[in-house]
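Peer 1: attaching a predicted model along with its sequence, questions to come.
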Amino acid sequence: MKQIIYTDNAPAALGPYSQAIAVFDKLIFISGQIGVMPQTGKPAQGIEAQANQVLTNLKAILKEAGSSMDKVVKTTVFIKDMNDFSKVNEIYGQYFTNTYPARSCIEVARLPKDLLIEIEAIAIK
């Protein structure tokens, strides 16, 4: 009924939560991912590099869960500066090419580790 998803190819959770949870063998809820490189634990530098890393981390979790980027149905993007919206869109569009998921984008005051972007997602298997 509920399966915890974990991969070493994405950063470990920073607190008491899972990278992702699959339910009813159909839906995958992915916790907010930040632009940290799983190999080093260090953040990528700049909004473009962080956006790429966030989406790479999401992709790795989806793969571990038996899904893929084209099966994402909803994302929520949290960015520190709405002036970066077009840069994030450009990179985001490189990862979602077939059909775009529904999406919200919210400017926030602060993100974990003072990073510039975080993305959470819901996907199907």
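Peer 2: The structure has been received and is ready for your questions.
Peer 1: CA only for contacts and neighbour counts going forward, please
Peer 2: OK.
Peer 1: residue ranges for the helices of this structure, please.
Peer 2: Under the criterion DSSP state H, helices of the chain are mapped to 47-64, 85-95.
Peer 1: mean neighbour count, those: which tops it?
Peer 2: Stretch with highest mean neighbour count among these: helix 47-64 (a mean of 22; mean count of other CA atoms under 10 Å).
Peer 1: ok and that helix relative to helix 85-95, angle-wise?
Peer 2: 30 degrees (axes from the mean of the first three to the mean of the last three CA atoms, to 10 degrees).
Peer 1: identify all contacting residues around helix 47-64.
Peer 2: 5-7, 9-11, 19-20, 30, 33-37, 43-44, 68-69, 84, 87-88, 91-92, 95, 115-119, 121 (CA atoms under 8 Å, 6 or more residues apart in numbering).
Peer 1: identify those among those that sit within strands.
Peer 2: Judged by DSSP state E, strands contain the following of the contacts of helix 47-64: 5, 20, 30, 33-34, 117-119, 121.
Peer 1: and the comparison structure, right after this:
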Amino acid sequence: MLKEVISTKNAPGAIGPYSQAIKKGNTIFVSGQLPVNPQTGEIPEDIKEQTKQSLNNVKEILAAAEASLEDVVKTTVFLKDLANFTDVNEVYGEFFTENYPARCCVEVSRLPKDAGVEIEVIAILD
């Protein structure tokens, strides 16, 4: 079973030697998504808007793999400042509304492009 590279112009391109996502069998591994608007290259200032953009990027990559947020079984949220946890959680709850995926949320000292949040996911297709 070969791995398939997943790529879409509806999410920011990789800024290094990695793929937006890899599909192997029925499992999709989405690389960490920064809150970069794919059309403008801009990052919103507000952490809620950053979270929304990161999750929209994840959503677009999943769509390119013929999957959706409902297929997500695990997420990892990287925060530059854990004091933003409540705001990030509020937006996260707008994207994942039931049958929540497992999640890990950690504070990191710095993220690429000085973003406030980065989100990666693993999805499994039925």
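Peer 2: In hand now; what should we look at? Computed from a predicted model, the values in this text were never measured in an experiment.
Peer 1: need the TM-score from the superposition.
Peer 2: Once superposed, chain against chain, the TM-score is 0.97 (TM-score structural alignment, normalised by the length of structure 1); 124 aligned residues with a CA RMSD of 0.6 Å.
Peer 1: farthest pair in the ones in strands among the contacts of helix 47-64 of structure 1?
Peer 2: Longest distance between any two of those is 22.0 Å, between I5 and I117; criterion CA to CA.
Peer 1: the more surrounded of those two?
Peer 2: More crowded of I5 of structure 1 and I117, by other CA atoms under 10 Å: I117, with 29 against 18.
Peer 1: returning to that earlier point: closest to K74 of structure 1 out of the ones in strands among the contacts of helix 47-64 of structure 1?
Peer 2: A121 (5.6 Å).
Peer 1: wait, the closest one touches T76, no?
Peer 2: Yes - under the criterion of CA atoms under 8 Å, A121 of structure 1 makes contact with T76 at 6.4 Å.
Peer 1: what about the two, which has more around it?
Peer 2: Set side by side, A121 of structure 1 and T76 show more neighbours around A121, with 23 against 17, by other CA under 10 Å.
Peer 1: returning to that earlier point: could the helices of structure 1 go into TSV alongside distance to A102 of structure 1?
Peer 2: Output for the helices of structure 1, formatted as TSV (distance: least, CA to CA, whole Å):
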stretch	distance to A102 of structure 1
helix 47-64	16
helix 85-95	13
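Peer 1: nearest to M1 of structure 1, out of the ones you listed?
Peer 2: Among the helices of structure 1, if distance is taken as CA to CA, the winner is helix 47-64, at 17.1 Å.
Peer 1: how about the closest one, which residues of structure 2 does it hit?
Peer 2: Per TM-score structural alignment, the counterpart of helix 47-64 of structure 1 in structure 2 is residues 47-64.
Peer 1: mean deviation of that stretch from structure 1?
Peer 2: Overlaying structure 1 shows stretch 47-64 of structure 2 at a mean distance of 0.4 Å from the equivalent residues (mean CA distance after the TM-score superposition for structure 1).
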